[in-house]
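# structural data only, the sequence is not supplied:
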């Protein structure tokens, strides 16, 4: 089977899939890649280091089998605050009932709760809102002493041990990087991971601290800031500028802010990423019903389509692939929705090519060359745009133009090619002779013919560089297939 041809027929919007018990075997990972997955997510909130080592090894085996670069994203759990063990598990919380958060880790009565965040009792104040179990139970602080905080249930429900706690509006002193996060980040650095995402980002400083940690380990992984706190929304421009990419983490964000604001917040985040030329992933409950069903709801299908039209570079599947009953079908369905939606982008009103991208981390000559290449491609009716990239920045800016001329990314770095797996509309191919212009043009010419996308007389535009500007891509070449 010609796997590269399959790759060229994939959706331009990328799919990120979480690895879990439902898809850990190499054979299943291969099926997911061929169904449309470009990046696999390893969630460090679950499992052991030994299990993560095995998952990564299996992903690399699957990558080798399909024959094209596949990215890996390590998701740091962050300072997730959770309930301790409940005295009565589960505990029913009817509206109007009162419960107490106490210090320590062992409740002595059914109305006592403990917490993994040891200073919670000290930092909660009268009137603060406490959301539990992804917002299914809500309480308000009505009393406080030195050793406990009394809360009254506003929105009733059922709690279980170790479920999450969100504290919207409460200023916490918890560190952005936990000890476990630092251990997992160092593991990611030593294993040449492509993307590292940071949970519960509150300020650009959080992102920069993770970058420094990875840099100290000699790691060039892209840092993805997960937007799921009100503080991050309040400093959105600065957080996006500090990060290499962003994830719209709608699960916790929908608890930290009013759920009615989620759609608008998503559009704000995606738009800011477009303006700054950063890749953005939309995540959480995209095809949630496919945990147990072969088909999604109509609302879920619409959600995926709207994320694409908003300008998302990638959409993420979480439990659907990690623990769901139909992981391959979920990826296939997401790919079908993407392929059905993307033709709307032919309408220029849906494109981002007219947006003035302010990518301050990309050389201005490179940015100008990429803008010019889009004009040349359109005027000449070119069949391919080939980008030679050192670190991936040129392909990242190109991906934001959202036109339908296939973009091929080539590099002499395998890690760079893997990072291209997150960029909209960019296909990475290996083993291209990137340092020899004539040889590269001949290679792409032959490769395009073998895929049936290039014929005699077709034009191919190359964006590459010369030694005059070693840090910039300053050369555009038009090649006509003979």
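Perfect, thanks for sending it. Just so you know, these numbers come straight off a predicted model, no measurement behind them.

# rest of the way, CA atoms for contacts and neighbours
Noted.

# would you map the helices across the stretch 101-250 of the chain?
With DSSP state H, counting those that start in this stretch as the criterion, the stretch 101-250 of the chain has helices at 120-123, 179-190, 204-216, 230-234, 236-242, 250-256.

# residue nearest the centroid of this structure?
When the chain is reduced to its mean C-alpha position, the closest residue under C-alpha atoms, centre = their mean turns out to be residue 281, at 4.0 Å.

# which other helices and strands contact the strand or helix carrying it?
For residue 281, the host element (DSSP states H and E) is strand 280-283. Contacts defined by 3 or more C-alpha pairs under 8 Å, 6 or more residues apart in numbering; DSSP states H and E place strand 280-283 against strand 245-249, helix 262-276, strand 314-317.

# residue 181 is nearest to which of those?
With C-alpha to C-alpha as the criterion, residue 181 lies closest to strand 245-249 of the helices and strands packed on strand 280-283, at 17.5 Å.

# that older thread, wait, which of the helices and strands packed on strand 280-283 is closest to residue 334?
Put simply, out of the helices and strands packed on strand 280-283 the one that sits nearest residue 334 is strand 314-317, at 8.5 Å, with distance taken as C-alpha to C-alpha.

# contacts for the following helix or strand past the closest one next, please.
Sequence-wise, the next helix or strand beyond strand 314-317 is helix 319-322, with elements assigned using DSSP H and E. Contacts of helix 319-322 from elsewhere in the structure, counted by C-alpha atoms under 8 Å, 6 or more residues apart in numbering, are 17-23, 287-288, 290-291, 326-328, 330-331.

# ok, and here's another one to check against it:
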């Protein structure tokens, strides 16, 4: 584009034009950090906010001033009234904010700037890594198709193999110049069939289920499970489900023996019994920890390798997450703990849903085991309940399992699957997860592209309606008391003015998290000098993370920040000269209010009159 782009800026009084900042690909990863915001920077410790957006009123009066400046002039006329704090505002007497828009530095360039994903699709995609996409070229194309988070299923394979895959993802991240988050999914206390002396179970036959060390029956087939002390919770009349419920057993008699409990069962729904299939006890409540010693070993190894998120399986209550977080913190050498994702897949987690959500950094609706543990008719309602709870608490939420199941073998999903994915978007999910579709399917890249296309079309339909003024919550943010109000103001500006995008600075990811909550319908481009924070932002709805060099100090200099943000917007086609964007930034004048500014800036070419 001919000429130099110029952006407005807010400052406390400096009249000098800022130096040009450069956006670039991911820098060295550093250690992982959870989604819990930390105090300082432009982030905050609090997480219980979903910023609201009002119904568009089309009224510019009373909005924050936006000024456009032609080349060579320090200031120009504003298009709206100035909104400094009133005399009775808490900020009065401590330096009012002033709107001071100047042109950004002349000259060309600014370096390469990578903005990830398709700006029109705000819903993130989580793709499970497996044999179908383990090849470097295929995995690269999966990321390029729009997968912002890659899931490593630790229930399969070995730890060394997963660590090698994490290293490969980091290589691709640097090669592509875009942040990619990695989520390690812990196996949890999954009960599996360890051995069986029968391969096919016919309806009506009787068999015994025993624990490790149990003795096979002389007259009845015997299935040995791989967990001890779990059959103590089984009573006559309880169901035992094998292979995700494809084979169903009913307990008819229980006996305590020297080798453990023996449960005599009748087969109510038969089928072929495969090796190492899962076992579910939907009517029983065995005393199993959500995090086993093996899980903790995996979690520590993945944390040390720099994983971004750890998904915790079979969570029952918030203390399961708190214990794991404490164990990771206590064993750390000063590095940051990955964000903990609570997988909702047991009835106990639904009972303690608010506590589980509060203790988590993100929530995952695991519909596979949930549909086995509970009545299948309850799953759609539970999905909506969990998503709504996460939205209220300001937590990112993922909907998973069989999103596009038929694409494991077919090049197109069924109509029901497409509708299911669209409904998850309408429910308010931040991300949709592909499992077998990308892990073992024939069309892993196409599956990602198809899910993105469905999400994009669904979002476009939803955006045609009025804004949802009731979305989000008004929770306080520890360490940054102004941020909730500033976030609501930024959303109001984006709803009522014809802006193209929103840009923000986020040191820890907290500002990005809070701004992404609610009915935001423009791309949210977030600059950060923390590579780990940029990766975790890939899970947030509508957020486009842009890593920048730390030595540019964009968080401390608004002119440089707006310069870099404007160049990124234009170079990636999100905005063009003449368009206006919302910005959120902090002056760092006061530690107690790290985020203290919101406004509108314009992108102009050299020679254009204001």
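Happy to help now that I have it. Treat the numbers as computed from the prediction; the structure is a model and nothing was measured.

# how alike are these chains, TM-score-wise?
Once superposed, chain against chain, the TM-score is 0.94 (TM-score structural alignment, normalised by the length of the first structure); 478 aligned residues with a C-alpha RMSD of 2.0 Å.

# on that earlier part again, pull out the buried members of the contacts of helix 319-322 of the first structure.
Buried residues within the contacts of helix 319-322 of the first structure, counting neighbours by 16 or more other C-alpha atoms under 10 Å: 17-20, 22-23, 287-288, 290-291, 326-328, 330-331.

# with respect to residue 97 of the first structure, which of those is nearest?
Distances from these to residue 97 of the first structure were compared by C-alpha to C-alpha; the smallest belongs to residue 288, at 31.5 Å.

# counterpart of that closest one over in the second structure?
For residue 288 of the first structure, the aligned residue in the second structure is residue 405 (criterion: TM-score structural alignment).

# quick one: residues contacting its match.
With contact taken as C-alpha under 8 Å, 6+ apart, residue 405 of the second structure is in contact with 413, 417, 436-437.

# got TSV for the residues you listed, with distance to residue 221 of the second structure and neighbour count too?
Shown next, in TSV, are the contacts of residue 405 of the second structure (distance: C-alpha to C-alpha, whole Å; neighbours: other C-alpha atoms under 10 Å):
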residue	distance to residue 221 of the second structure	neighbour count
413	40	19
417	39	18
436	32	24
437	35	30
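
# overlap between the residues you listed and the first structure?
On the basis of both residues aligned by TM-score structural alignment, their matches' C-alpha atoms under 8 Å, what survives of these in the first structure is 413, 417, 436-437.

# now for those: which two are most distant?
417 and 436 (14.1 Å).

# picking that back up, can I get the helices of the stretch 101-250 of the first structure in TSV including distance to residue 108 of the first structure?
Supplementary listing: these in TSV, determined by distance: least, C-alpha to C-alpha, whole Å:
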stretch	distance to residue 108 of the first structure
helix 120-123	17
helix 179-190	29
helix 204-216	37
helix 230-234	34
helix 236-242	42
helix 250-256	29
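
# out of the ones you listed, which comes closest to residue 449 of the first structure?
For these, the distance to residue 449 of the first structure is smallest for helix 179-190, at 38.5 Å, taking C-alpha to C-alpha.

# what range in the second structure matches that closest one?
Structural correspondence for helix 179-190 of the first structure: residues 293-304 of the second structure, per TM-score structural alignment.

# buried residues in the matching stretch?
Within stretch 293-304 of the second structure, the residues that qualify as buried by neighbour count (16+ other C-alpha under 10 Å) are 295-296, 298-300, 302-304.

# again with stretch 170-185 of the second structure
Applying a neighbour-count criterion of 16+ other C-alpha under 10 Å, the buried positions in stretch 170-185 of the second structure are 170, 172-174, 176-185.

# what range in the first structure matches it?
The counterpart of stretch 170-185 of the second structure in the first structure, using TM-score structural alignment, spans residues 60-75.

# good, wrapping up.
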